[in-house]
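Asks: Here's my sequence, what's the structure:
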Amino acid sequence: MEHEPDGQALRRGEIRNLGPIAGTGARKGIPGIGAADLGEIIQLPDGSYVAVFGDAFGGSKVGSHPHYPSVAVPVTFDDAGRPHFGAPLTGPRGSPNPLFIPPRRARGMNTLPAGSFQVDGKTYMLVVGTNQLRPEGGSWLVEVTDDPSRGWKPVARSWRPAGYAKGGQSQISGYQSEDGNVYIVADAFDRTRKVTLYRADPHTCTDRSAWRPFVRLRDGSTGWGKPRQQAVPISDTNFGELSFREVDGAAVLSGFNVRNGPDGAVEIWVSERPTEIFSAGVMTVVMQQSDPDAANFVPQNYGGYIVPGSTLRYLNIFASQWNTLCDPQGVPIGAPYNTQQVIANVVRRG
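Replies: Next comes the predicted model:
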């Protein structure tokens, strides 16, 4: 799936926000859904794609009805690289066809997407059971199937409690590298942890207890530890949403840095190796909320999911905005609440 349209070349370092594509303010958006966020693009086994949104609502703001705790929507891209969404494949709360079927220990929780990785043609998503956006119901993996309408079920024995890995593995993202290994970054769904890194064998990647953490070794250097060891943080700050992919042979991390400025920012990091994504990576801010007069200002931004088919010259990401402020009566405004398309040239100088 290539998304580098002719006539839309970007200069090195250039960033363009193409505006809302789903949710509040989107010109076409998702049929029947007026407010949505996230929208990670997931490839199904048959080669088609769906966008997986988090909490979504029938009206144009948070709190309107009906409420979808998560929703899968078919998506295609036109020659200009713009997404087009079909009708939702899964139903709202209380319907017989939710997207994520929770394990027993997460029943009654809000089930939300928390990242993905693809291995040998199979796609796995992490799902988190939340209460007020806290991962109190733990997290688990699901294997993506061709029919989201039948629900994606937990992978056997993949559930972990919220405190697993010292609370730092309720949100993930990863990729299978050209070297055959699977590299996975992780943090906390509630944005209370720094980023950690793991390496997994493709044959055991759904067993999180088999992941090898990137650790501090006895001699003070860093390297791969043994399964179940505590991973060392590789970021200086806490992060939220993560999207970790190999693009044009480089390790690329897009995500929400909680501590960039007073309110956080969506950043893209590019490095030669996954272990050096922060220590030697080149960073580009694609959404900031520190300076209204500066470029790329988007209040209350987050997300930043890399779209399949992206290149370093034309990195295509879906980032989000949610106005959490209240009106004078104390009622949440709830809008804008949307997903926006941002394209960037993140080719490194060299």
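Asks: rest of the way, CA atoms for contacts and neighbours
Replies: Noted.
Asks: can you map out the helices along this structure?
Replies: Remark: helices assigned in the chain by DSSP state H are 164-167.
Asks: Need the residue in it that's farthest from the chain's center.
Replies: D219 (34.7 Å; Cα atoms, centre = their mean).
Asks: Can you name the residues that contact V73?
Replies: 30, 50-53, 85-90 (Cα atoms under 8 Å, 6 or more residues apart in numbering).
Asks: Equivalent analysis for G304, please.
Replies: Listed by Cα under 8 Å, 6+ apart, the contact partners of G304 are 38, 241-243, 254-256, 266-267, 317-320.
Asks: what's the burial count for I33?
Replies: The criterion is other Cα atoms under 10 Å. On that basis, I33 has 24 neighbouring residues.
Asks: To compare against the first, here's the next sequence to fold:
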Amino acid sequence: MLEKKTLTQLGVPSRRAVLRGTVGAAAAAALGGATIKGASAAERGSSRTQMPIGGTSATLLQDLTGPDLTSRFDAPFTDLGIPVRCADGSMLFIGGDTYAGTDVLQGRWSCPVGLRSSSRVIDELAIDSCVGGDRVRQLVDEPHTPVPGTNPTTAIPTDVFRVGDTLYMHLMRGPIYQAHHTDFWKSDDNGETWQFLCKWDDVGQYKGAFQQKTYAVADNGTAYVLSTRFDRGQDSDLLLHRVALDRLGDPSAYEPWGFDENDSGWAWGHEPTSVAKPRHWGEICFRAMDGKYAFTFFDDSAARIALQIIPVPEGDLYATPEQPLLFGAPFDHGSFLRNLYGGFIVPGSTFDDFHIIASQWVGHPEANTPDEYHFMHYRIDGISNSHP
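Replies: Down below sits the predicted model:
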């Protein structure tokens, strides 16, 4: 059991300082520009600035975790809550670092974990069970090995999705923001047990931009994979790969999308090129939806969660307007949320009925009260789907 005192003795800095979302400006100019036919990534990024679309509004439907809601599952403090609709109809939320004590970093530490809602109605999700029976258990083996001078190791989930009756989960392994490998798992029993598929050891390839992955499952037998570096304190490229659904667990089957001015411009099989202007990417989520593709992300430098809609996976994110969904602010109200992050799309969403899971970590050391460290369910209204 790792308590705060133990972590301090190990010389571990507070995870609050590195994990929490930054409170910042309510809106920022989107990083993009007009499409240039045949343009390289650099030319795309240097064209005129595209301002974000306004008009969205957020409604908090419910907190999903917290001491009053999920302590009975030994999960009073958890985050992320990546949602996936299981074959049995339940909604499984995959949580990140989860603590069973009286505050964050206290009590039994588990990661990743699974919390479940039996509701089939997207507006009425509530946690009523967990993977593990009476209390959450780690979905995979993770010893949380102490690393002197930094945080202990952990297993942060970046995406969970379903193909047929099988769930797939991608994890980043190592100290927070210092992944030493990533790995990939599957479950054929609605997330109760998980089997290892493969891992990527070279987390430094592409300047680290293949660490954090999210998968959009298309109806053509292919998954399209966006990826970034797992360190929101540094600029990172955003890369695109594709992989056949029957080869998801084969790292050699991931084909990159890139620009080569000497060989037909943008094409599959080229060295991967950033499909968006580099920035401080936080959590990312890519999904096929309503005949198009939805990409949500947490932008740490602007302290907001935003959405882009593209017609095809290879769509131009440089030129695509960004629609802000939630803004960092010193208060919680409507579309404003203190120390926000996350932004995972809830299965069953449409552009007319759009739902996301957001996380929040707010410390109260001066009041000597527990941190607010939980995930919650928002509905977003006013999304524009008219942009190509």
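Asks: ok, back up a step: make CSV from the contacts of G304 of structure 1 and add neighbour count and distance to A200 of structure 1 to it.
Replies: Output for these, formatted as CSV (neighbours: other Cα atoms under 10 Å; distance: Cα to Cα, whole Å):
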residue, neighbour count, distance to A200 of structure 1
L38, 27, 26
E241, 27, 21
L242, 30, 18
S243, 28, 17
S254, 28, 20
G255, 25, 21
F256, 28, 24
V266, 29, 27
E267, 21, 25
I317, 27, 25
F318, 26, 27
A319, 30, 27
S320, 27, 30
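Asks: Now for these: which two are most distant?
Replies: Across the contacts of G304 of structure 1, the longest distance by Cα to Cα is 15.1 Å; it joins L38 and E267.
Asks: coming back round to it: could you tell me which of the contacts of V73 of structure 1 belong to strands?
Replies: Among the contacts of V73 of structure 1, the ones falling in strands (DSSP state E) are 50-53, 85.
Asks: Next one: the residue nearest the centre of structure 2 from G107 of structure 2, what distance?
Replies: Of all residues in structure 2, the one closest to the mean position by Cα atoms, centre = their mean is E283, 3.5 Å from it. Using Cα to Cα, to the nearest Å, E283 of structure 2 is found at 26 Å from G107 of structure 2.
Asks: what are the ranges of the strands in the stretch 251-388 of structure 2?
Replies: Shown for the stretch 251-388 of structure 2, the strands assigned by DSSP state E, counting those that start in this stretch span residues 255-260, 265-268, 281-289, 292-299, 304-310, 323-328, 336-337, 340-345, 354-362, 372-381.
Asks: hey, which of the ones you listed is tucked in deepest?
Replies: Greatest average neighbour count among the strands of the stretch 251-388 of structure 2 goes to strand 340-345 (a mean of 29), per mean count of other Cα atoms under 10 Å.
Asks: and the angle for that one with strand 372-381?
Replies: Between strand 340-345 of structure 2 and strand 372-381, the angle comes out at 50 degrees (axes from the mean of the first three to the mean of the last three Cα atoms, to 10 degrees).
Asks: on that earlier part again, want to try CSV for the ones in strands among the contacts of V73 of structure 1, with distance to V195 of structure 1 and neighbour count as columns?
Replies: As requested, those are exported to CSV (distance: Cα to Cα, whole Å; neighbours: other Cα atoms under 10 Å):
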residue, distance to V195 of structure 1, neighbour count
V50, 27, 23
A51, 25, 22
V52, 23, 24
F53, 23, 23
F85, 32, 18
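Asks: Format the residues you listed as a markdown table; extra columns: distance to V71 of structure 1.
Replies: Listed next are the ones in strands among the contacts of V73 of structure 1 as a markdown table, based on distance: Cα to Cα, whole Å:
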| residue | distance to V71 of structure 1 |
| --- | --- |
| V50 | 10 |
| A51 | 8 |
| V52 | 6 |
| F53 | 5 |
| F85 | 12 |
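Asks: Name the nearest of those relative to G303 of structure 1.
Replies: Checking these against G303 of structure 1 with Cα to Cα, the nearest one is F53 at 11.0 Å.
Asks: Tell me how far that closest one lies from V270 of structure 1.
Replies: For F53 of structure 1, the distance to V270 of structure 1 - Cα to Cα - is 25 Å.
Asks: so what corresponds to Y99 of structure 2 in structure 1?
Replies: The pairwise alignment with structure 1 assigns Y99 of structure 2 to F57, based on TM-score structural alignment.
Asks: list the contacts for its match?
Replies: Here F57 of structure 1 is in contact with 33-36, 63-68 (Cα under 8 Å, 6+ apart).
Asks: same thing but at 10 Å, please
Replies: Going by Cα atoms under 10 Å, 6 or more residues apart in numbering, F57 of structure 1 touches 23, 32-37, 63-70, 92, 337.
Asks: Now it. Nearest residue, chain neighbours left out?
Replies: H67 (4.7 Å; Cα to Cα, 6 or more residues apart in numbering).
Asks: Please report how far F77 of structure 2 lies from T369 of structure 2.
Replies: 13 Å.
Asks: repeat for S335 of structure 2
Replies: With Cα to Cα as the criterion, S335 of structure 2 and T369 of structure 2 are 25 Å apart.
Asks: again, but for T56 of structure 2
Replies: For T56 of structure 2, the distance to T369 of structure 2 (Cα to Cα) stands at 34 Å.
Asks: neighbour count winner among these two?
Replies: A direct count of neighbours by other Cα under 10 Å for T56 of structure 2 and T369 places T56 higher, at 15 against 11.
Asks: what number of residues lie near the spatially closest residue to S60 of structure 1 that is not a sequence neighbour?
Replies: Take S60 of structure 1 and drop its neighbours on the chain: the residue closest to it by Cα to Cα, 6+ apart is G34, 4.2 Å away. Applying other Cα under 10 Å, we find 24 residues neighbouring G34 of structure 1.
Asks: Tell me the counterpart of G180 of structure 1 in structure 2.
Replies: Counting by TM-score structural alignment, G180 of structure 1 corresponds to G221 in structure 2.
Asks: So what's the residue count around the spatially closest residue to its match that is not a sequence neighbour?
Replies: Leaving aside its sequence neighbours, G221 of structure 2 sits nearest to L245 (Cα to Cα, 6+ apart; 5.5 Å). Residues near L245 of structure 2, counting by other Cα under 10 Å, number 17.
Asks: what's the answer for Q9 of structure 2, then?
Replies: Using other Cα under 10 Å, Q9 of structure 2 is surrounded by 9 other residues.
Asks: where's it relative to V147 of structure 2, distance?
Replies: From Q9 of structure 2 across to V147 of structure 2, the span is 12 Å (Cα to Cα).
Asks: how close does P175 of structure 2 get to V18 of structure 2?
Replies: From P175 of structure 2 across to V18 of structure 2, the span is 11 Å (Cα to Cα).
Asks: so what's the residue nearest to G95 of structure 2 when sequence neighbours are not counted up against?
Replies: Distance criterion Cα to Cα, 6+ apart; nearest residue to G95 of structure 2, sequence neighbours excluded, is G81 at 4.5 Å. The contact partners of G81 of structure 2, by Cα under 10 Å, 6+ apart, come to 64-65, 92-96, 112-116, 157, 159-160, 342-344, 357-359, 374-377.
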